[in-house]
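>>> fold the following for me, if possible:
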Amino acid sequence: MTIRCCFILHDGFSLITLAAITDAFFVANWQAGKSLYTWDTVSAHGGPILAFGNHAISTDPLETVSARKMDIVFAVSSFDPHGLANAPGVAGFLRAAHRFGARVVGLETGGVAMARAGLLTGREAAIHWANRDGFEEDFPDIRLSDAPVNRAGRCLTCAGGASAIDLALQLIEEDAGTDLARTVRIHLLYQQGRPETANSLTSGDSPLVTKAIALMTRHINDPIALPDLAEQLGSSQRTLERHFQKGTGHSPQAHYLALRLTRAQNLLQQTTLGIGEIAAETGFDSLPTFSRAYRNQFGLSPSQDRKQTTTASVPRLYV
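This is a model prediction of the structure:
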């Protein structure tokens, strides 16, 4: 049996995420000696679609494929998830494909389109970690998973990047068995494992710093003073400062402020919340204080950053 797939693209998608799936499917076909998977690449209106590295992918109009005939439908977006979610015909196509029995998959930020289509309500989903803040604000009834790949019935979501290979191998194992999935993994030279998260990239090797960052992250809107933070961690302030300097290269106060401002930037770029609301959400008592801190961190005001990045959902600062 041939499994027919459809990839729905929107400008600014991740080429590596798309290629991770299609390359794995190609190898599966090759190793099986038959066309296990076929796929169409479409967009709302058809024509060339640009990945975020300016690589153009040719697509057919969405109306040229039938939701009824699809076995797997992939919603593929990265920097502009709402562009895909709001593109003409996309939400209806996703709902129809799911209703007719297809598996529907959101790649990287494609879960936003699935959420807009009502497919993830009350479920758990995975999304790229840089987009969690905006997603949680827009869809408070959808739980976000810490796992890079999540399945809820026939709805699958994937955080993107290398984890898309994990997803592809999971689909191949489900459709054609463990042996073929293992053969594909070996051919792709892929060592399965969980990708790093934002916190794991910034905490160094110190368990104390890791715990401190986790506590800071839970208290973005009500910041904890450094002495109280150290006390809650069972540490002295001096020890905490020394570990931060060694593990991150800067002080705990600077790291905490950067975490708050990164969340502020996420909310600016990924939601329609007012600037005053965002200031309060990130623990600033006044708008002037927030604007001054934001300008010091990013080199421009919150209102300028929002205007400059209306189509960019991924923050530029990684602390």
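
>>> can we go C-alpha only for contacts and neighbour counts from here?
Noted.

>>> how about the residue nearest to the spatial centre of the chain: what's its closest non-neighbour residue?
Centroid check for the chain by CA atoms, centre = their mean gives H128 as the closest residue, at 1.6 Å. Spatial nearest neighbour of H128, excluding adjacent residues (CA to CA, 6 or more residues apart in numbering): A159 at 4.3 Å.

>>> please give the structure of this sequence too, so both can be compared:
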Amino acid sequence: MGTPTDASRARPGRKSPRIDPPAPISVGFVLVPDFPLMAYSAAVEPMRAANTLSGCTLYEWWHAAPDGGTVRASNGIEILTDVDVGSAKRGTDRIFVCAGGNPASFVDPALFAWLRALAHGGATIGGISGGPYLLARAGLLDGRRCTLHWEHVPAFEENFPGIDVVRSLFEVEKKRVTCSGGIAALDMMLHLIERDHGPGLAAGVSDWFLHNQMREGLSPQRMDLRMRFGVRDPRVLRVLAAMENNLETPLSKDVLAGLANVSTRQLERLFRDLMDRSLHRHYLDLRLDRAHQLRRESALPAAEIAAATGFLNSDELTRAERRRRDFGAEA
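I've put the predicted structure just below:
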């Protein structure tokens, strides 16, 4: 026999006690031109689903953009904003800045001041994909831990060495929430829905979107190396990981061979057979890709970019880039 409900305990002829739904949580989205639509959708749609599944308005949301009006996503779709940057938006609980493209080049003192004012008013401030870059520019991540999309991490670390960057899906630290973007925004929102309204509703929303595993915030952003390169040989995997972790001071072939516990000749043969490219070519491309990211997303001088990617000077970096451009990635 089940536990008596409030209705069964009520006296005959009396109505069951009315349970009012909680006040809606107000969420703002600041969309920067060329924002990633997938990350934005993965953040807003779980709130819609939570409202639908619960049968009441648990969340309300609004949109703003630096220039107001409509703001275009990276795929060309436009969102109509309904709040002006700088307006006194009282009662907002959370604000998420969603940015993509090249957030390092975005500077908007008026927007940054508004975000600081909202934070001072008690709102939780969040960043999605490249959004944490803008929060750092606004001084809202000082002394805090954050995450952002892996593509933006190298330039971010160069520009904000005092901020602790974690390569996770999302980070929730008191009044700051940062997310690496993509479908990780769904995992972040499921975490917040669980915190707001319990695990049952969060699981229901996850199931609604055919998302059969709610990932923890500290889950890795990127695919496992085995999946990314289609390689299962543990010797090559150790070398690949070492290369990615040592771009500023490249490891010698002898050191890499030692990590694989093979000779340099055998390691070269493994790379040719399993990666279809030379050991040197793969390592060089990793460094050149990092240099390209830093050049695009930071204001570092050429000499510092060269030093950060293991080149003796900017001239050596330029020559390596020219050779790749002129002769192709496998030159």
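
>>> what does the residue nearest to H128 of the first structure align to in the second structure?
Mapped onto the second structure by TM-score structural alignment, A159 of the first structure lines up with S180.

>>> which residues does that match contact?
128-130, 147-150, 168-170, 221 (CA atoms under 8 Å, 6 or more residues apart in numbering).

>>> go again with 7 Å.
Counting by CA atoms under 7 Å, 6 or more residues apart in numbering, S180 of the second structure makes contact with 128-129, 147-149, 169-170.

>>> and the strands in the first structure?
3-9, 37-43, 47-50, 56-61, 72-77, 103-108, 124-125, 143-144, 149-152, 155-158 (DSSP state E).

>>> nearest spatial neighbour of L156 of the first structure, skipping sequence neighbours?
Nearest to L156 of the first structure is V105, by CA to CA, 6+ apart, at 4.6 Å.

>>> burial count for the counterpart of the one you found in the second structure?
Superposed on the second structure with TM-score structural alignment, V105 of the first structure falls opposite G126. Number of residues near G126 of the second structure (other CA atoms under 10 Å) recorded here: 27.

>>> hang on, the earlier thing: nearest to A225 of the first structure, of the strands of the first structure?
strand 143-144 (28.5 Å; CA to CA).

>>> the closest one vs the second structure - mean distance after superposition?
On superposition with the second structure, the mean distance recorded for strand 143-144 of the first structure (mean CA distance after the TM-score superposition for the first structure) is 1.2 Å.

>>> residues contacting the match of V105 of the first structure?
So G126 of the second structure contacts 95-97, 176-178 (CA under 7 Å, 6+ apart).

>>> again, only using 6 Å
Shown in contact with G126 of the second structure (CA atoms under 6 Å, 6 or more residues apart in numbering): 95-96, 176-178.

>>> I'd like to know how many residues surround R151 of the first structure.
Using other CA under 10 Å, R151 of the first structure has 16 other residues around it.

>>> now it. Nearest residue, chain neighbours left out?
Closest to R151 of the first structure by CA to CA, 6+ apart is T157, at 6.5 Å.

>>> look up how far L167 of the first structure lies from the one you found.
Distance, T157 of the first structure to L167 of the first structure, using CA to CA, to the nearest Å: 9 Å.

>>> neighbour count for these two, which is higher?
Taking other CA under 10 Å, T157 of the first structure and L167 do not tie; T157 has more neighbours (32 against 25).

>>> for the more buried one, give me its contacts.
So T157 of the first structure contacts 105-106, 125-126, 149-150 (CA under 6 Å, 6+ apart).

>>> do T271 of the first structure as well
G134.

>>> and it, what's its match in the second structure?
Checking with TM-score structural alignment, T271 of the first structure has S298 as its match.

>>> the helices in the stretch 51-200 of the first structure, which residues?
Along the stretch 51-200 of the first structure, the segments classed as helices by DSSP state H, counting those that start in this stretch run 81-85, 90-99, 111-116, 132-138, 163-176, 178-187.

>>> out of those helices, the one nearest L287 of the first structure is which?
Per CA to CA, nearest to L287 of the first structure of these: helix 132-138, 20.3 Å.

>>> per the alignment, the residue nearest to the centre of the first structure corresponds to what in the second structure?
Aligned partner of H128 of the first structure by TM-score structural alignment: H149.

>>> please apply the same query to W30 of the first structure.
Checking TM-score structural alignment: W30 of the first structure goes with T52.

>>> and the aligned partner of A203 of the second structure in the first structure, how far is that from G204 of the first structure?
Superposed on the first structure with TM-score structural alignment, A203 of the second structure falls opposite R182. Applying CA to CA, the value for R182 of the first structure to G204 of the first structure is 33 Å.

>>> thought N221 of the first structure was touching A279?
No - at 8.7 Å, N221 of the first structure does not count as touching A279 under the criterion of CA atoms under 6 Å.

>>> of the two, which one has the most company?
When neighbours are counted by other CA under 10 Å, A279 comes out ahead of the other of N221 of the first structure and A279, with 25 against 17.

>>> ok, that one to G247 of the first structure distance?
28 Å.

>>> what is the neighbour count of whatever residue of the second structure lines up with D40 of the first structure?
Aligning on TM-score structural alignment places D40 of the first structure opposite W62 in the second structure. If you count neighbours by other CA under 10 Å, W62 of the second structure ends up with 15.

>>> same deal with L288 of the second structure?
Applying other CA under 10 Å, we find 21 other residues in the vicinity of L288 of the second structure.

>>> just L273 of the first structure next, same as before
Residues within reach of L273 of the first structure, counting by other CA under 10 Å, total 16.

>>> what of G299 of the first structure?
G299 of the first structure has 12 nearby residues by other CA under 10 Å.

>>> state the distance from it to N131 of the first structure.
Applying CA to CA to G299 of the first structure and N131 of the first structure gives a distance of 22 Å.

>>> burial count for the corresponding residue of the second structure for A280 of the first structure?
Using TM-score structural alignment, the partner of A280 of the first structure in the second structure is A307. By other CA under 10 Å, the residues close to A307 of the second structure number 17.

>>> now do G55 of the second structure
For G55 of the second structure, using other CA under 10 Å, the count is 10.

>>> residue contacts, it?
For G55 of the second structure, counting by CA under 6 Å, 6+ apart, there are no contacting residues.

>>> same question, the one 4 residues further on
Residues near Y59 of the second structure by CA under 6 Å, 6+ apart: 24-25.

>>> was I right about G122 of the first structure contacting I142?
Yes - between G122 of the first structure and I142 there is a contact under CA under 6 Å: 5.4 Å.
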